[in-house]
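Engineer: Fold the following, please.
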Amino acid sequence: MLRRGAVSVRVAPASVLLGTVAWLLACAVALYGVTVGDYPMPLADVVATLSGDGTLITYDIVVRNRLPRALVAMGVGAALGLSGTVFQRLARNPLVSPDVIGINAGASAGAVVVIVVGAGAAAVVGGALTGAAAAAALVYAVAHRGGFSGYRLVLVGIGVSAFMNAAASYLLTRSDRNEAFRAAVWLVGSVAGRSWPDVLAVAAGLVVGAPVVLLLARQLQLLELGDELARGLGGRVGLARPALLAAAVVLAALATAAAGPIAFVALVAPQIVRRVLDARSPGLLPASGVGACVVVAADLAARRLVSPYELPVGVLTAAVGAPVLLYLLVRAHRAGTAG
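Structural biologist: Okay, here's the model as predicted:
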């Protein structure tokens, strides 16, 4: 237990170890990704460029192109891993994640509105935040009636997601051809061509959301036990749940604003952590590291599988994540039948 003033944080050695390994692996994959491409570069040249000793060509390749892409991939994965963990723990349901319950769809719809009117990158961030907040408020308002239920949250979220996706599709049919193409490319989910403003967008989400989630980790554990038991153990249900939900929405929204809707990372990363660690451990640091590792590895695979062509990373994560979702659905059905 680490304590400073009124703030205390429980540290689980296994969680710290898994998180450290996951983050080191993510950094290693990202660094390797910076060295490969149409213009391969030895690691020594990458390090020299980052230290200011490279050429104009290597500076353009590393600093302006590949490094922002790698950082966005890591940041998006970390943000989605944390967001998915919060939603799954609060709902006590492994099927709950921001892309399943409509948060990412709301962010996408808000961003599409901004894109089709021709606004800049900063406005896309604002649109994504607004859309995600609207979707989250709608899902929470409908699903919270009669108590907070994970399965009701999933069902309501699927409906909200369908509505938001339909709204985005309608906007594409009514927009200018060029803007519709730009929005359609963004909706696939990709970290290709990302720049430093995109890095700042996802970094802002982590700076705002991650500290809230980490500071409320114990409250998250208590809320997972149910509202009545959480209150009996000193949990601040009325304050902690809205704060955690808001932080998770911000993380998912800014990740979506930076890279588009990258599916299933928020669903898969917490499940990987939960199968390695004790189920009682929140696993926040490992979830962020595993999420970062999943996205950077998927992006590297998307770049190299059909080289010289590139697949959008969202296509690859969806192809891998869909079977995981089906597995979780089958498992939940069997558990319900057995019960």
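
Engineer: can we go C-alpha only for contacts and neighbour counts from here?
Structural biologist: Will do.

Engineer: you'd agree Phe87 is up against Val96?
Structural biologist: Yes - contact criterion C-alpha atoms under 8 Å: Phe87 and Val96 qualify, at 6.1 Å.

Engineer: Show me what the strand or helix carrying Ala318 packs onto, helices and strands only.
Structural biologist: Following DSSP states H and E, one finds Ala318 within helix 313-338. With contacts taken as 3 or more C-alpha pairs under 8 Å, 6 or more residues apart in numbering; DSSP states H and E, helix 313-338 sits against helix 265-276, helix 284-304.

Engineer: Tell me which of the ones you listed sits most buried.
Structural biologist: Highest mean neighbour count among the helices and strands packed on helix 313-338 (mean count of other C-alpha atoms under 10 Å): helix 284-304, with a mean of 26.

Engineer: Any idea which of the helices and strands packed on helix 313-338 gets closest to Ala122?
Structural biologist: Nearest to Ala122, of all the helices and strands packed on helix 313-338, is helix 284-304, at 23.3 Å by C-alpha to C-alpha.

Engineer: Find the nearest non-adjacent residue to Gln221, please.
Structural biologist: In space, and not counting its chain neighbours, Gln221 is closest to Pro282: 6.6 Å by C-alpha to C-alpha, 6 or more residues apart in numbering.

Engineer: Just give the closest residue to Arg152, not the sequence neighbours.
Structural biologist: Ala143 (5.7 Å).

Engineer: What is the burial count for the residue nearest to Gln221?
Structural biologist: Per other C-alpha atoms under 10 Å, the neighbour tally for Pro282 reads 24.

Engineer: Report all helices and strands that the helix or strand containing Gly77 contacts.
Structural biologist: Gly77 is located in helix 67-91, with elements delineated by DSSP H and E. On a contact count with 3+ C-alpha pairs under 8 Å, 6+ apart, helix 67-91 meets helix 13-35, helix 150-173, helix 196-215, helix 217-223, helix 237-259, helix 265-276, helix 284-304.

Engineer: Following up with a second sequence; could you model it the same way so I can compare the two?
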Amino acid sequence: MPVNPGGAWVREQRRGPRRRRAWITGALAALVAGLLAVNILLGSYTVTIPDFLGMLGGETIPGASFIVMENKLPQAVLGLLAGASFGVAGAIFQSMLRNPLASPDIIGISYGASATAVAAIVLFGVGGTGVSVAAMAGALAVALLITWLARGRGGTGLILIGIGAAAFMQAAVTFLLSRADISNAQDILVWLTGSLNSADWNKVAILAVALAVLLPFAGLGARDLRGLALGEDTAAGLGFNVPRARLLLTVLGVLLAALPTAAAGPISFVAFLSGPIAKRLNAGAPSLPLAALVGAAIVLAGNFAAVNAIPGTSLPVGVVTGALGAPFLLWLLISSNRTNQGG
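Structural biologist: Take a look at the predicted model:
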């Protein structure tokens, strides 16, 4: 049979990126698993692996069972789920609008959830699940508002309007804080920076079920997302239904940002950081699975640092992620302006 060296070279060129992506995915998955174990087993209260496995099997160890099974484990699992959800949401908006500034925590969606949650607590005395429902409603309302205001202005217009909406929501939260009762301070704190300290199995179950429903749709929408990442005109020329794809991806991205916000508050900059890091690891191509793993790793690492940074004090995880994200935002704004790509 004739030898076709050209065809073999093409096949090898195609396999190379796939192998690299598989290695990176495996390494990130191992990192996330390691950070999950670190959050559960180490810290101010340590537990051995045999004891942990025994507790998973139903064994009761006085003191340790409550700390691990009702505190550390739900915190770690909620951090894993919330980080993955934020990461996918950020990657969807950044790829769809072709701008790294277009993440839910920059364009006001997360702040919309915070403002409505704080309003529900301060003005109406709502608690528990009602606050989470209010947060989701606020995120959806802000997303609809900025989309309507930015119609016909393109992605840059939406980002600018979203940044304005975020500033307005922050001002609203500040005003509500001045009217708040001191007894609500702990509840309100979660909606300012995001925290896993109030994690419980109910929140974990709700978020897990929601992600089990939404993430398959994200996988189905990945092809449309790759098309939109080329630009709307190019995507339309390739046969994509651009209006329908934008609508479905916007709804999906808002839900994936609102759900973890309702469970853990607006954990700062996770959605903003995950997409660009995953893109850099994937040789410049957007990847929703890698963004999910990067988001989970950021939240888990940030939570371990927040809980153990100051002995005797458990900081909100959003304080750590905010400290990581703020310098990256400044660098991105400077570098974008230099290349005339700033939003």
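
Engineer: re earlier: can you tell me which helix or strand the residue nearest to Gln221 of the first structure belongs to?
Structural biologist: Per DSSP H and E, Pro282 of the first structure falls between elements, in no helix or strand.

Engineer: contacting residues for it?
Structural biologist: Shown in contact with Pro282 of the first structure (C-alpha atoms under 8 Å, 6 or more residues apart in numbering): 85, 89, 217, 220-221.

Engineer: now do Pro104 of the second structure
Structural biologist: 89-90, 93, 110, 254, 257, 271-272.

Engineer: Assign the counterpart of it in the first structure to helix, strand or coil.
Structural biologist: Pro104 of the second structure maps onto Pro98 in the first structure when the alignment is built from TM-score structural alignment. Here Pro98 of the first structure is recorded as coil under DSSP: H, G, I helix; E, B strand; the rest coil.

Engineer: how close does Pro98 of the first structure sit to Tyr59 of the first structure?
Structural biologist: Applying C-alpha to C-alpha, to the nearest Å, the value for Pro98 of the first structure to Tyr59 of the first structure is 36 Å.

Engineer: go on, Thr173 of the first structure?
Structural biologist: 40 Å.

Engineer: Show me which of the two is the more surrounded one.
Structural biologist: Tyr59 (19 against 10).

Engineer: Name the nearest residue to the more buried one, sequence neighbours excluded.
Structural biologist: Counting by C-alpha to C-alpha, 6+ apart, Tyr59 of the first structure lies nearest to Thr49, which is 5.9 Å off, once chain neighbours are set aside.

Engineer: What number of residues are in the vicinity of the one you found?
Structural biologist: Applying other C-alpha under 10 Å, we find 20 residues neighbouring Thr49 of the first structure.

Engineer: Okay, it and Met41 of the first structure: tell me how far apart.
Structural biologist: From Thr49 of the first structure to Met41 of the first structure the distance is 10 Å (C-alpha to C-alpha).

Engineer: repeat for Pro68 of the first structure
Structural biologist: From Pro68 of the first structure across to Met41 of the first structure, the span is 16 Å (C-alpha to C-alpha).

Engineer: got it, and Ala12 of the first structure?
Structural biologist: Distance, Ala12 of the first structure to Met41 of the first structure, by C-alpha to C-alpha: 39 Å.

Engineer: neighbour count winner among these two?
Structural biologist: Neighbour count, other C-alpha under 10 Å: between Ala12 of the first structure and Met41, Met41 has more, with 16 against 13.

Engineer: how about the more buried one, what's its match in the second structure?
Structural biologist: Looks like Met41 of the first structure aligns to Val47 there (TM-score structural alignment).

Engineer: What of Val139 of the first structure?
Structural biologist: So, by TM-score structural alignment, Val139 of the first structure is matched to Ile146.

Engineer: Gly110 of the first structure too?
Structural biologist: Looks like Gly110 of the first structure aligns to Thr116 there (TM-score structural alignment).

Engineer: Next: Phe87 of the first structure.
Structural biologist: By TM-score structural alignment, Phe87 of the first structure lines up with Phe93.

Engineer: what does Ala73 of the first structure give?
Structural biologist: In the second structure, Ala73 of the first structure lands on Gly79 (TM-score structural alignment).

Engineer: so what's that match up against?
Structural biologist: By C-alpha under 8 Å, 6+ apart, the neighbours of Gly79 of the second structure are 196, 296, 299-300, 303.

Engineer: and what of Ile121 of the second structure?
Structural biologist: 127, 131, 184, 188 are the contacts of Ile121 of the second structure under C-alpha under 8 Å, 6+ apart.

Engineer: Weed out the non-buried ones from those.
Structural biologist: 131, 188 (16 or more other C-alpha atoms under 10 Å).

Engineer: for the contacts of Ile121 of the second structure, which one is nearest Ala141 of the second structure?
Structural biologist: For these, the residue nearest Ala141 of the second structure by C-alpha to C-alpha is Val131; the value is 15.1 Å.

Engineer: Tell me how far the closest one lies from Ala257 of the second structure.
Structural biologist: From Val131 of the second structure to Ala257 of the second structure the distance is 16 Å (C-alpha to C-alpha).
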